Structures are given as C-alpha cells and as structure tokens.
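**Student:** Show me the folded form of this:
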Amino acid sequence: MCGLAGIVLSHPGRPDEGTLLAMRDAQRHRGPDQAGVFVADGVGLGHRRLSIIDLAHGRQPMVDEAAGLALIYNGELYNFPSLKTELEALGVVFTSHSDTEVLLRAWQQWGEDCLSRLVGMFAFAVWDVRAQRIFMARDQIGIKPLHYGFTGAGDLVFASELKGVLAHPQVDRTLDPQALEDYLALGYVPDPKSIYRSVRKLPPGHWLSWRAGEAQPTVRQYWDVSFDRTSDETADGAIAKLRALLDDAVKSQMVSDVPLGAFLSGGVDSSAVVASMSRASAQPVRTCSIGFDHDGFDETVYARQVAQHLHTQHFERRVGSDDYALLDTLAAIHDEPFSDSSALPTYRVCELARTQVTVALSGDGGDENFAGYRRYRMHAWESSLRARLPLGLRKPLFGLLGKLYPKADWAPRPLRAKTTLQALARDDVEAYFHTVSTTSAAMRQRLYSTRFKQELKGYSALEVFRAHAEKAPTRHPLSLAQYLDMKTWLPGDILTKVDRASMAHSLEVRVPLLDHRLVDWASTLPPALKLKGGTGKYILKKALEADLPHDVLYRTKMGFSVPLAAWLRGPLAQRVREALLGGAVARSGYFEPSVLEQLLREHASGRADHSATLWKLLMLDAFLRHTQQGISDKAKVDA
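**Tutor:** Below is the predicted model:
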C-alpha cells in the first residue's frame, strides 16, 4: 500500500515543494519503505511506498517523459499479469515486473477506458503533461481512499488521507454542518462528503478530471453493481460458481513478495477466505485473531476451532475490556469523526498481524454480498408487512402506535416493538435508514442547538439514502438494502476502518470477497438464495459445508464489537461526562446542554441505553480536541 499527495496549480508556475513534501510525509505510515516526488510546471506529485510486489522496482512517481505522463498509485492490480500479456501483444515493452508500470501503460494505451479492465483495489492519479490535465480514479468498491479539494487560490490538492490534504496551509478547515448531521445519524461521514466543506472524497467506481481554467472538476461514474436479476441460477449451480469465484479471487490476492497471512475471527466470512487460502497454499496459512476478556464479546474459541480444522499457523492476542485508551489514537488516524467501536479491535488485530506479515487477507464484504446482517432479515419482514397496507393507512396508524409505545431498552428483545412500529409507518428507504441510524432523527433534533439547526437549513441525513435509492438498479427490498449499504456503510465505515487501522501499522489488507466481479455476480442471485428461512448468507454457508464445521457456519452471529454500554456506565463514565458537559463537545455550540446531561443521567441509571449516541459524542469530542490541537500547533510554528 502507499500514500498519494498532489497539487495542481490554477496558474502558471511550479508548486511549492516544501508544501508537497509536508502533504506526502503526513502519510508516512502508508509507505515507510520509499518516498518520491515529481515537480513540474503546473503540478507536484508525491508518493510514499509500502513495497509489496517487485521490491527493487516500481518506484513512484513513475514518469515517462517521452509519453508525457507521470503516475502515482496506491493499491494492487490482481490481474496485472494478464494485462501485461495483453499489452505486450500490442507491442508495449516493459522494464519492470511491477503492477505500477502495467497501470501506466494501460492508461497510455486505453486512457480512461482502462478502468473497465482493472481488477483490484486502487486509487491513482495521472498527470498528462501535454494536456496539462490531472486524471484520478478510485476502485469499483472503494477499498482505497482518495480525498481532494481546492485551496483559497483555486489550486486542486489531493491525498490518500485527509491529513495529507490538510497539510496544505491554504485548505479551509470550516466544518460542514451536513456532514456532522450525517455523522450523528450514521457514525461516519459518507462519501462524497468529508467533515470539511472544502474537501471531498472521490466516490467508489468514479473518476475525476481537471485542468487549470475549469470552474469545477468533471466527475463521472464508470462502474456500479448491477443487481441484474435475469439470473435463474439454481442452488447447486450457484454453489459451484461461488466456490470458483472465491478461489479465483483469493488465489489472485495471494501474490506477494513479502510475508502474507489472514485475519480469522471464527465467523463465516473470514473462515471462508482462510479455507480458500488453505486450498491454494502448500504451506500452513498464518492467521491472526483478537479476543476480549469479556465473554459476550470474545470469539477466539471459534477462531481457534477453525485454525485447528484448517491446520493454520495461528496467532492470538487477548486485549482488556478497558482498551478504550485507544480513543485518541483512533481520532488521529481517522482525521474526522468516526464512531464504529469495532475500530478498537480492528486496530489491535492489525497491530498483531504486522508482527507476522506485511499483507493480510480479510473476510470483509460477506455480509453485504450475501445478506448476512440481522437487519436484512428484519427489513425484509417489515417490507412484506408494508406491502400489504397502503402508506396512507400505515403512516398514521403505525406512526401513532410507534409514538405511544415506550422505548424499552431494558426489556427482552421481543418486547422492544417501538422501532418496528415506527418502521411500518415509513417507506422502504426511510425505514432502512431508520434501522441503520444509531441515533434517531427525533433524538438528533432534541440534541441540536437552535444555532446548529439554523445551519442545517432543514437538511437530514436521510437525503443521502434517498439520493442513492433514486439511482439504484433494483427495487426489491432486500437487494435495495444491500445496494444502500454498498454505497454508504461499506465504503464509509467498514473499508475506512480497515484502511486506516491497517495503514497505521503499514499493513496491507486485501478483501477477496469484494473482488468486483464476485460482488456483481452475487448481486444477480435470487434474493431467496441469500436469505432463506431466516438464514442469512444461505448460499455462502452451503458452499462452505465441505470445508468448515457445521457449528462454525450456523452459530449465532456475534460481531466484532466492544462492551460500550458497560464502559460508559463504568470506567468511561467520568470521561464522557467531562467531554459532554465541559469539553470540546460542550464548547462547540452544536448541542443543547440540558439534553446532553439528560442522556448521561438516563444511561448511568440504566433506564435507557444511549451508548451509541454517547460514544459518537465522545469520538466527536476526541476529533474536535485533535483538530484544535493541530491548529494550535500550526499557529505556534507559524509564529
């Protein structure tokens, strides 16, 4: 993996090399092995490299003066050998064995059309000297990040991470109120927004082009998951095809010139990847797992069972349930508010893996591809009920019942009907948004100060889901929920979490279940092959029965999480109280102090579980403190 940085001027001249180096080296963790820079009229490109393939070559920026091209690239092209063969047949001569040169020649040969040929995870930028134009692209799924924005002088700046963009002193740091509303609803800032008004994220499956003199960059989508339901695949046919696609994706992602292993949680997805790796490898696969000293959150017994079954070389570490000391570290590596509490164990498993390997394969993507989340089952059931009654009847009836029914966080799950009643009063898109919003719209409205509501001007994070739903290629309730997750949750939360945690340790993580060819094929499967009789990931589990123990495949899903509610009533109680009543969150002016105090009181007493909202606010406080410290440190340097 690598870190990119670039400046494209809006006027004649050469970018300041010191600024470019600051942007590049703010991301040193992404590429500690090598560093390079290219500065010419109108452009500056910086690169930090984590060497994985062709360690002696592939230095970047890769410049071809004769062709008038300069490339910086973060990622891996898994099909680069076949692309290289195709290009050689066209007369292209190569001087290295790196996928970087293959990408440069593919761009030179086919231009933006090369994107349809790429299989991998990537973010790259190509400077065309003759056209004086920058072209940038991000992989189909959004595995690798790319941020960009404009300075006050009109120059385009970009980097892999926000910290790289923010290292440019002329990038405005005004927070985006809409992004903050998105964060409070979802726990992350979804693409294409960032927490700052002046910085955007290039969405997955998109490219961008810009040259000086153009008012705005051109941004276009080049790929989208199809959900083409013309497939009439039988269960047996789907099992055979799935195993072939998985084995092909895994085998192609095991190519590496440095030590390679895998994450193993003991769940279906990571076990599927390790089983496929074991079939492809003559040597035992190195696997890593993290456990907690809290039984309700510890899956190491299952990881150990899979490791023994597949004869892996297994490494395991247990961390204390007081591992919340990482809170400030997470704020620093994410650069914007991010509240997925599984970022803590993800950080630790990456830390463990890096002691053994430089590349690790993970099982991310299985739930989104094959409908593994419990919320999919609930959404499908609720949607079937909604279909039986018109919205004009459902909205007033269930809206009233949902309003009157008490919110019983303390009660057994079957008695917590308030959320279901509220969902029945909505359409499918709003209902699914309500399901994944860990802080409800009503709670957000109570929390926000009058000033902040005025800044929002009526905006709601629901608009993010509405916009994606309008472009969705499917209207089937289950498929639509999967599509919405692939546009929001997957790139905004899951892949962001893994990228930042792994890169913080200079570890490359690959995700075979998100090979875009497998993703697209899975989307065409009949929904009944994914969710059948209340069993999520039905076809994936059937495909793995020959490889894994039955109790691993069909046990209750636990998830990769931490005991938040207990932390916030115990060892974190004082810290969250200080943050909300006297810290950066309290001073921000975004929230009503009396409501913050009420949330703390209700959670501490056990009358309600506000852990998701309180954790978001605690992580927002850490972000604000980190941001303010950064601004303060810069002011000291400038002085």
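**Student:** Please make it C-alpha for all contacts and neighbour counts, starting now.
**Tutor:** Fine.
**Student:** Quick check: Lys542 vs Val429, distance?
**Tutor:** Remark: distance between Lys542 and Val429 (CA to CA, to the nearest Å) = 30 Å.
**Student:** When those two are compared, which one has more neighbours?
**Tutor:** Looking at Lys542 and Val429 with other CA atoms under 10 Å, you find the greater number of neighbours at Val429, namely 19 against 15.
**Student:** list the helices and strands the strand or helix carrying the more buried one packs on?
**Tutor:** Val429 is located in helix 428-436, with elements delineated by DSSP states H and E. Contacts defined by 3 or more CA pairs under 8 Å, 6 or more residues apart in numbering; DSSP states H and E place helix 428-436 against helix 374-386, helix 418-424, helix 462-471, helix 477-487.
**Student:** for comparison, sequence B:
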Amino acid sequence: MCGIAGLFHCGTIKPVDPLRVERMTGVLAHRGPDGAGVWTGPGVGLGHRRLSVIDVEGSPQPMASFSGRSIVIFNGEIYNYRELRRELTEYGATFQTEGDTEVILEAWERWGPDCVRRLNGMFAFAIYDQGRRELFLARDRLGVKPLFYCELSDGSVAFASELKGLLAHPLMRREVDPKAIEDYLAWGYVPDHRSILRGVKKLPAGHTLTLRHDGGVPEPQQYWDVSFAERSAAKPRDLEAELLHHLQEAVTSRMVADVPLGAFLSGGVDSSTVVAFMAEASRRPVSTFSIGFDVAEADETSHAEKVAALFGTDHSAHTVSADQFDAIDTVAGMFDEPFADASALPTWRVCQLARENVTIALSGDGADEAMAGYRRQVFHHREEQARRLIPNAVREKVLGPLGRVYPKADWAPRPLRAKTTLQSLAGSGAHGYARALAVVPSEWRGALYSNAFAAQLGEYRAEDPFVELMAKAPARSGLDRAQYADLKFWLPGDILTKVDRTSMAVSLEAREPLLDHRLVEFAACLPEGLRVKGMQGKWLLKTAMGRYLPNDILYRPKQGFVTPVSEWLRGPLAGKARGIAKSAMLARTGWFDNARLAELAEAHIAGRSDHGRLLWQLVMLDRSLARLGIT
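**Tutor:** All right, here's what the predicted structure looks like:
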C-alpha cells in the first residue's frame, strides 16, 4: 500500500518542478514510510511513497518497464499478479523484480487500457507511456483505493491519493462547493461524485482516465460495473458450494505477503467468515484485533472473543471511551473532507492496535452491500412489496399527509417508527431508500440553512444523484437497486474511505476479501430469496457458514461498528455540542441558522430529542474547515 501523486500538462508541455511533486508526496508519507521517489519528464512528474508488503527489498517506484517506454506509480495490491506474470512471460515479457508493480507495467505494454480488466485487486495507479505521450489513470472496480485530481491554472492536472496531496500544490484553490455541504449534511460524507472543494474530482470506481499533452481533460471511461439484472437458475445447494469456493479464493489470495498479516474481528458474520477461512489456510494462529466501547449496549468484544477462541487466534482487544475524543482534530485531518461516520475513531484505534503487530489486516467489509446484510435493505425489500399492493393514489394522498403529521419516535425499534415508514411508502422506492440512508432528511436540512445559503443551492437536493443512480441501475427489483446504490454510492464514499484513511494514517494495509469482484458478481445474480428470507439478510452466506460458525454468531441481531456518539454528546462531550452554534468557523461561512443549531443542541443534551448524529456532523464539519484553512 502506498501514496501516489503527480502533475501532467495538457494542451502544452511545460517543465515539471520535481520539488513540487516531492512536496505533494511528502504530505502522504503516512501512506508509505518505507521509501520515496520522484520521476519527471517533459510535461509530466510522478511521485511515490512506499509501504513495502510484497518484494520488500525490490520494486522501488516510480518504476520503468523493461523496455523503458512506460513508468508507473501504484497504490494497492494485485492479487492475481503471479498468474498474470506467467501469462506475460509466455508472451515474451522480461521481469526484473518479484512484485506486482512490474506486472502492471508489462500488462499495460501488452494490452493497453484493457489491462485493468485483467487485474484482480485494489488499486489506483498512473502510467506515463512515453511512446504514446499519454498518462493513464485507473481506479479499482469497487473503489477500495482513492484517487483525486484537478485542473490547475497553469494548464496542468494534479492528482494524488488524498486531497492533502493536491493541497500541497501552491496553485490549488480552496473554495468550498456549496453542493458538497448539502451532500455532506445528507449523507455524513462527501460522495464520490463531488468534492468539498470546487474543481476537485474523484476518479470514480471502475473507471480510467487518459490524458494527452495535446488535449484537455476528458470524461473518465467506465470499464466495469456490477449487474443485478440476471438471476442464477442453479440449485441452492450448488450456489452454497460456489459461494464457499469464492470465499476461500478471495481470502487465501489476500493472504499473500512478505510481512506479518492479521485480521480485524468484530464477532459479526462477515469478519468471522474471513477469520474462519484464514484459520483454515494458515499453519500458525491468525492474529486478530477488535475494539470495544465503554457503553455496554454498543460493545461486541465478547462475541469477538468467542470467535477468537473457536479458531484459536492470537487475539488482542482495546476499549474506546469518550475521553479519547481529544483526537477529533487528528481524525478530521485524516480525511481532509468533512467525514462524520463516528465509527472512524474506533476504526482508527483498531488499526493502531493491529499495526503494533502486523503490517496487513484483512477486514470483513463489503458483504452487507453485496449480499443484502443491512437492515435498511431488508426493510426496503418489504416496503417495495407493500408498494406493489397499495395503489399510488392511496400512497400519495393518504400515507404522505399521515406521515407528515405522525409523531417522530427515534427511540422506537425500526418496525414501530410509523412516521418513517409512512413517509417512505408515500414516495417512490428510490426516494424511500434515499430517506432511509440519509442522516438528515431534506426537510430538516432546509430548516438548518440560512436564507442566503438556501438561495445558493436553488433546487438542488443531495438525494437527486442518488435517486437517479437507482433509477438507472441494471436491476430487476427494488432490493437489487438498493444493493446497487449501496455498492456504488455508500460503499466507496463512506465505508472504504473510512478504512483507507484510518488504516493508512498508521501505515497499515487493509485488504477486503469480501469485495473480490468475482464474489460481488456472483452475489448480484442470487435469487432474492437467497439474499433475504423473512427479516434475515445475507441468507445464503449464513446458511453456507453454518458449518463454520455457531448460530448465535450467525443469527444474532446485527449491531455494526456503532459508536455511542449520542450518549457522549449528552455527557463528556456536551460542551462540544453547545459550542457548535457559537463556532466562529461555521458562523463565518453564513451557511446556517445559528439560533436553530443552539436549539437542537440543548434539546439533545436535555434528552428531549436525539440529534447526536447531526451534532457530530457539525463538529466534524467545523474541524475539517479549520484543517483545510477555509476562512
């Protein structure tokens, strides 16, 4: 795992100052503490920071191909590099190293842009082809590894693994995009179709971008997508066997390393599945790591300990408490953009714990999105069934008005939150699912904004791109569309961003076997009844893993990696909640109605309402703006 950054001149060829590239990679040193390098040519500069995990002594970057024609900088891992190396050798390729980086170079020179279709891995890389005089940027299929880019005033394009790499360039503008604030308030993060700063873009997952010296910046080209439009006709028992095969292949392929390796273990189905297959493939006890909370209702350490005992792992655990939130500024600095998933703190802590012992950790991320493991997906599946039974006129004219007047009951279990259900059923499936996923619904966001900021936004609502994504999904059903949206929108924007930044902050490589694209493609073709049965999601996965895991692990209510932020903001962090309305940073922006923010904070602290997630969003926005130097 590494950090990359570079500069490329479009429309003209100007010299690139290697010191500028060096400064851009210098701020990414946490991503690669084991080595650094810069290469420049006419109109191009490539920089790299290396975390050595394969071919530790060799494979320095930037790396030139054997022919000398192409130069690459690469962040990630290619899990099928040995197979590709053998194939390329048969075609006559010559290799000077033992790692996967050189395989990418030779694959490029053999297959050109189509090389990405042959790579199984997580990656963001840049190849400058001196013969073609073009720069080729690529990001992996699911968006595990990030890549930011922007056009600068001198005609160059800057790119980097993190936004801070771009910010190290003196020509980088720091102007906030108002739509990004609306997106952030809705989702708790800035999704991949936007950046907090105007002019900055994120290369979408499963896309490539080709830049030439004699042209401008084109639109990225998609090379992969997942389709839910097909259904497997195989028997359930055969599908179960195929799933176990995919799981075994995905996990064992990600255990290849020349440095110590372990796994995150929460005690849930997904991380326990990964550990089960690791234990089966390893001659030594697997090193596992978990984080607990000082709030009993949110703590899962006993489940993790049970799984660790079952597979005889070398297990380490750590407890996170409210007084550890003195690290708010540190966490904000990891993400550059505002990021309000409160589980980022414990994720960082478990990464710190793991890094004390290993350089690589496997995670269980991805199964919920691919195999319908979220409660919201199960509820959406049921709501879609209800939509088919209730006429549109009844839903719009009866359920809609009823939902607006029905009392809000955040304290109640989801099935009893009639207001949420009524409001969801009143609209389309896509609008209903957007409401289920949003942290702050549209009507609440509107009440927070100042008149001037609302005028800036105009008719734009954060849900618009999300609803459009679901409408265009290659899918048959509402459940398909919900999973597609989670894989394309929620996963790269929230989950993978969180894991990438927190792991890289401590120079730990996190690998996601359950996001092997072959496993995801297989899961997308499963009949709905093998994804959701009754109120149980991930049905086939749980059935298949019955031979490895006990029922109280497989079928216990899903907790997720939930941080008790609402309790903390009523207790030890109440001062931060009250401070939101008085924040000089937020006040200067003119975006919010500060009196309204003060009311929300006091209502939360008094226990009259639960605004914990919103208040946490505002705290993190305030800290992020300060870190970005926005005035």
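**Student:** re earlier: so how far does the helix holding Val429 of the first structure sit from its counterpart in the second structure?
**Tutor:** Comparison of helix 428-436 of the first structure with the second structure after fitting gives an average deviation of 0.4 Å (mean CA distance after the TM-score superposition for the first structure).
**Student:** Run the angle between that helix and helix 477-487 for me.
**Tutor:** Inter-element angle recorded for helix 428-436 of the first structure and helix 477-487: 60 degrees (by axes from the mean of the first three to the mean of the last three CA atoms, to 10 degrees).
**Student:** I would like the range of the second structure that aligns with helix 428-436 of the first structure, please.
**Tutor:** Applying TM-score structural alignment, one finds that helix 428-436 of the first structure aligns to the residue range 429-437 of the second structure.
**Student:** hang on, the earlier thing: now what about whichever helix or strand comes after the helix holding Val429 of the first structure, what contacts it?
**Tutor:** Next helix or strand after helix 428-436 of the first structure toward the C-terminus (DSSP H and E): helix 441-447. For helix 441-447 of the first structure, the surrounding residues in contact (CA atoms under 8 Å, 6 or more residues apart in numbering) are Leu184, Ala185, Phe591, Glu592, Val595, Leu596.
**Student:** thought the third one was touching Leu581?
**Tutor:** So that's Phe591 of the first structure. No: contact between Phe591 of the first structure and Leu581 fails when scored by CA atoms under 8 Å: they sit 10.3 Å apart.
**Student:** out of the two, which sits in the busier spot?
**Tutor:** Phe591 (22 against 16).
**Student:** Quick check: the gap between the equivalent of that one over in the second structure and Glu182 of the second structure.
**Tutor:** Taking TM-score structural alignment, the alignment pairs Phe591 of the first structure with Phe592 from the second structure. Computed with CA to CA, the distance linking Phe592 of the second structure and Glu182 of the second structure is 11 Å.
**Student:** Same check on Gly546 of the second structure?
**Tutor:** When CA to CA is the yardstick, Gly546 of the second structure and Glu182 of the second structure sit 43 Å from each other.
**Student:** Ala160 of the second structure and Ala5 touch, don't they?
**Tutor:** Yes: checked against CA under 8 Å, the pair Ala160 of the second structure and Ala5 is within contact range at 4.0 Å.
**Student:** Quickly list what's touching both of the two.
**Tutor:** Common contacts of Ala160 of the second structure and Ala5 (CA under 8 Å, 6+ apart): Met24.
**Student:** who touches stretch 112-120 of the second structure?
**Tutor:** Applying CA under 8 Å, 6+ apart, the set of residues contacting stretch 112-120 of the second structure from outside is 78-81, 104, 107-108, 136, 138, 223-224, 516-517.
**Student:** One more: stretch 539-559 of the first structure?
**Tutor:** So stretch 539-559 of the first structure is contacted by 235, 238-240, 242-243, 266-268, 271-272, 275, 297, 299, 302, 306, 309, 370, 529-530 (CA under 8 Å, 6+ apart).
**Student:** Narrow these to those that are buried.
**Tutor:** Buried residues within the contacts of stretch 539-559 of the first structure, counting neighbours by 16 or more other CA atoms under 10 Å: 235, 238-239, 242-243, 266-268, 271-272, 275, 297, 299, 302, 306, 370, 529-530.
**Student:** returning to that earlier point: mind listing what's buried in the helix holding Val429 of the first structure?
**Tutor:** Taking 16+ other CA under 10 Å as the basis for neighbour counts, the residues of helix 428-436 of the first structure that come out buried are Asp428, Val429, Ala431, Tyr432, Phe433, His434, Thr435.
**Student:** Secondary structure of Ser316 of the second structure: a strand, I assume?
**Tutor:** Yes: following the definition DSSP: H, G, I helix; E, B strand; the rest coil, Ser316 of the second structure is counted among the residues of a strand.
**Student:** how about it, what does it touch?
**Tutor:** If you count contacts by CA under 8 Å, 6+ apart, Ser316 of the second structure has them with Ser287, Thr288, Phe289, Ser290, Leu353.
**Student:** The same query, at a cut-off of 7 Å, please.
**Tutor:** Thr288, Phe289, Ser290 (CA atoms under 7 Å, 6 or more residues apart in numbering).
**Student:** swap in Gly143 of the second structure?
**Tutor:** Going by CA under 7 Å, 6+ apart, Gly143 of the second structure touches Ala205, Gly206, Pro492.
**Student:** again, 10 Å this time
**Tutor:** Contacts were defined as CA atoms under 10 Å, 6 or more residues apart in numbering; by that measure Gly143 of the second structure touches 122-124, 192, 203-207, 487-488, 491-493, 496-497, 515.
**Student:** Okay, and which of those map to helices?
**Tutor:** Counting by DSSP state H, the members of these that fall within helices are Leu496, Thr497.
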